[in-house]
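# Predicted model follows, preceded by the sequence.
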Amino acid sequence: MASERITLTVPGPEGDREVGLSSPNRMLWPEVGITKHELAEYMIAVSVPFLTANGDRPVSLERYPDSVAGESFFSKNPPKGAPAYVESVTVTYNSGRRHPQLVLTETAAVLWAVQMNTVVFHPWASLAGDTDNPVELRIDLDPQPGTDFADAVVAAHGLREVLREAGLEPWIKTSGNRGLHVFCPIEPTHEFLDVRHAVIAAARELERRMPDLVTTNWWKEERGERIFVDFNQANRDRTMAGAYSPRALATATVSTPVTWDELDEVDPASFTVRSIPERLSVTGDPWAGLLDRRGRIDVLLEWWQRDQDAGLGELPFPPEFPKMPGEPPRVQPSRARKPDA
């Protein structure tokens, strides 16, 4: 028996497009009863702010063939048979390999991704026109065991002060889970490694000011009950859930832009696939115009060099990266060989 299939009609740059959706009644979020069809309708409802934040850039798709309780895999490259409106751009990965990566530029392309069982969208920090130089400085504030979202809020306010002192204007969103994501629009004048160093400089400055609350320690055994400032999310081909992207969590939470004024009262659990369309209709998009005024990372790079001169060197890279210049040994401190007594 052929699987059930419906057709959705959405506006496009050249008129309406029709996008097929198979298995529309399959439960993607069984605990809250959200189907694949409801996810598609959500993506239509938020398509304008979603594409403003995540479109026209390389994107990785986190796909769930069954439900969010099942197995998943990532898609980066456009598959054979993808419609012409699903675009791609050739990017360079950390290995030096070059390959086409998906780019979403219109609502139909987003719905195609939903048809391909995408739940979470992971956009790069750079645009398709210049994939090597980010237009955003991104910092992930990740609560560790013993800390919670409220602690991340305190850290975020401190980070905002640091970034403003460096001449940048931070924007913020929930991660869709326990943490917060801080973005600063920047001019695309530096490649990913420079931006990573700028993030490390800001993270170290925040750590100096809030040593009991935040940490830059890469190894979990050294973090303690503090908020981890994840500097490695600034690397090439390392991404986080995009603005207005659902998360693969039981309650269908969404990574949601918020204003700094409302941050202290935010309940991230209240931002879901079902609640965000109404929020947008009432409050609008807090991230509208994010890229209109871009700052520079020059001051942060001066701080990076200052710390280098003071003896603070490179920090560890993710395990899938090639060995990087100046990087400390990639070995868990408790397993490192101790020098002879």
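Thanks, I have it. Numbering: from 1, shown residues only.

# rest of the way, CA atoms for contacts and neighbours
OK.

# Tell me how far the residue sitting nearest the centre point of the chain lies from L300.
With distances taken as C-alpha atoms, centre = their mean, M240 lies nearest the centre of the chain, 2.3 Å away. M240 sits at a distance of 22 Å from L300 (criterion: C-alpha to C-alpha, to the nearest Å).

# then this one, side by side with the first:
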Amino acid sequence: MASQAQVLTVTGPDGDRDVRVTSPDRVIYEPTDRTPAITKLEVCQYVATMGEAFMRSIGERPTAMERWPSGWREGMRLAVGPQDRDADGFYQKRLPKGAPDFIETARITFPSGRPADELCPTEPAALVWAAQMGTLTFHPWPVRRPDVDHPDELRLDLDPQPGTDFADAQRVAAVARELLEELGMRGYVKTSGNRGIHIYVRIEPRYTFEDVRHAAIGFGRELERRDDGVTVAWWKEERGSRIFVDFNQNNRDRTIASAWSLRAKPGAPVSTPLTWEQLAEESDPRDLNILTVPDRMADGDPWAGMDDVAHALEPLLDLWESLPGGELNFPPDYPKMPGEPPRVQPSKKVAAHWDADGNRIED
């Protein structure tokens, strides 16, 4: 017999709002050696508890929802595109029909030029509603609704490749912190919810997505110079056992898990903001999960001051201009971009088949 719906009362800027949670006893995460089984109601309660911190991070931002309507289990698969209908989870980039009246949207434009009205959280209840709809991970754009074409966040994604682990990402993050401080910039760090680490820098919202991407490439190349365990190589066959600085996460319509988001991994891990000192002390990011993270807020939100200062990108754009290497590849679903290298694996490239601008020469 299905469990009866429950109502969560969620505090917001305009007072309390009730959000109905159906199938509250549905198991979303199976038990692990770190956590018991986690139900849908517990997921929604977590989002409500963390509502204020969530809003500091993703409030007023166009946000895609990573939805797992039946919960998450080992072996389940996230859809790789809109036609992948056999997957268990999927990205919801357009607000679904039937959303409550208090749910707001922001109009964004994909690289293809097509527009969409995406969830734009303006109060914690909007996030609890999304969790009730099966959302585990929120994927906000690095922009706010008043200006969706000029990012206010630089996102540095330190992605461990095979043969590396969280400890390697910690080491590289420490080097990244030193570099940012030398450039007069402050970075804010969080775990990815898996093995990676994300560093955010608040920037002045006057640069294009391409500018921000180039800033990430410049930063990554300087990290390569300082630590031979770092790479910005786009092709996996060239990365080796190094930490990849995923510069393409700064493209239009490219997002990463928000601060405080749950991840579709065993034990309900959380992408958790930390101080730099806390990051250095962390031995296993799996310990940062749905049960442990709320208690850490007793010490305050490590990202609470992120909006205090917005930095100019010129120091990083200078690195982009001065360090050798030129343009790097865009994701395959992007239109061909000026100066982009050929979109073919280096091991399969035949030089005679490509012109100087990276365009295929037809036989």
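Nice, thanks for sending it over. Quick caveat, the model's predicted, so the values are computed rather than measured.

# So what does the residue nearest to the centre of structure 1 match up with in structure 2?
Aligned by TM-score structural alignment, M240 of structure 1 pairs with I256 of structure 2.

# wait, doesn't S57 of structure 2 sit right on S261?
No. Shown here, S57 of structure 2 and S261 do not form a contact pair, counting by C-alpha atoms under 8 Å, at 10.3 Å.

# Could you double-check that T49 of structure 2 sits in contact with P294?
Yes. Shown here, T49 of structure 2 and P294 form a contact pair, counting by C-alpha under 8 Å, at 7.3 Å.

# Could you list which residues are in contact with P58 of structure 1?
88-89, 91, 101-104, 123-124, 126-128, 131 (C-alpha atoms under 8 Å, 6 or more residues apart in numbering).

# Give me the nearest residue to it, chain neighbours excluded.
Closest residue to P58 of structure 1 apart from its sequence neighbours, by C-alpha to C-alpha, 6 or more residues apart in numbering: V103 at 5.0 Å.

# Buried subset of the contacts of P58 of structure 1 as a PyMOL selection?
In PyMOL, this line selects whichever of the contacts of P58 of structure 1 come out buried by 16 or more other C-alpha atoms under 10 Å:
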select buried, resi 88+89+91+101+102+103+104+123+124+126+127+128+131
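
# So which of the contacts of P58 of structure 1 are in strands?
S88, V89, V91, Q101, L102, V103, P123 (DSSP state E).

# Nearest to P322 of structure 1 among those?
V91 (17.1 Å; C-alpha to C-alpha).

# one step back: mind listing what the residue nearest to the centre of structure 1 touches?
By C-alpha under 8 Å, 6+ apart, M240 of structure 1 lies in contact with H122, P123, Q233.

# ok so, going back, what lines up with the residue nearest to P58 of structure 1 in structure 2?
Under TM-score structural alignment, V103 of structure 1 pairs with C120 in structure 2.

# Correct me if wrong: its match contacts M65.
No. Using C-alpha under 8 Å, C120 of structure 2 is not in contact with M65, being 10.6 Å away.

# Surely P49 of structure 1 touches D285?
Yes. When contacts are counted by C-alpha under 8 Å, P49 of structure 1 is listed as touching D285 (6.7 Å).

# Strands along the stretch 1-150 of structure 2, start to end?
Secondary structure of the stretch 1-150 of structure 2 (DSSP state E, counting those that start in this stretch): strands at 6-12, 15-21, 27-29, 38-39, 63-67, 90-92, 105-109, 115-119, 135-140.

# Tell me how many other residues crowd the closest residue to L136 of structure 2 other than its chain neighbours.
Distances taken as C-alpha to C-alpha, 6+ apart place L262 nearest to L136 of structure 2, at 5.4 Å, with adjacent residues excluded. Neighbour count for L262 of structure 2, taken as other C-alpha atoms under 10 Å: 26.

# hang on, L262 of structure 2 packs against L288?
No. Using C-alpha under 8 Å, L262 of structure 2 is not in contact with L288, being 10.0 Å away.

# Overlap of the contact sets of the two?
G193, P269, V270, S271.

# how about the third one, what's its partner in structure 1?
Looking back up the chat, that one is V270 of structure 2. So, by TM-score structural alignment, V270 of structure 2 is matched to V254.

# contacting residues for that match?
V254 of structure 1 neighbours (C-alpha under 8 Å, 6+ apart): T174, S175, G176, Y244, S245, P246, R247, F271, T272, V273, I276.
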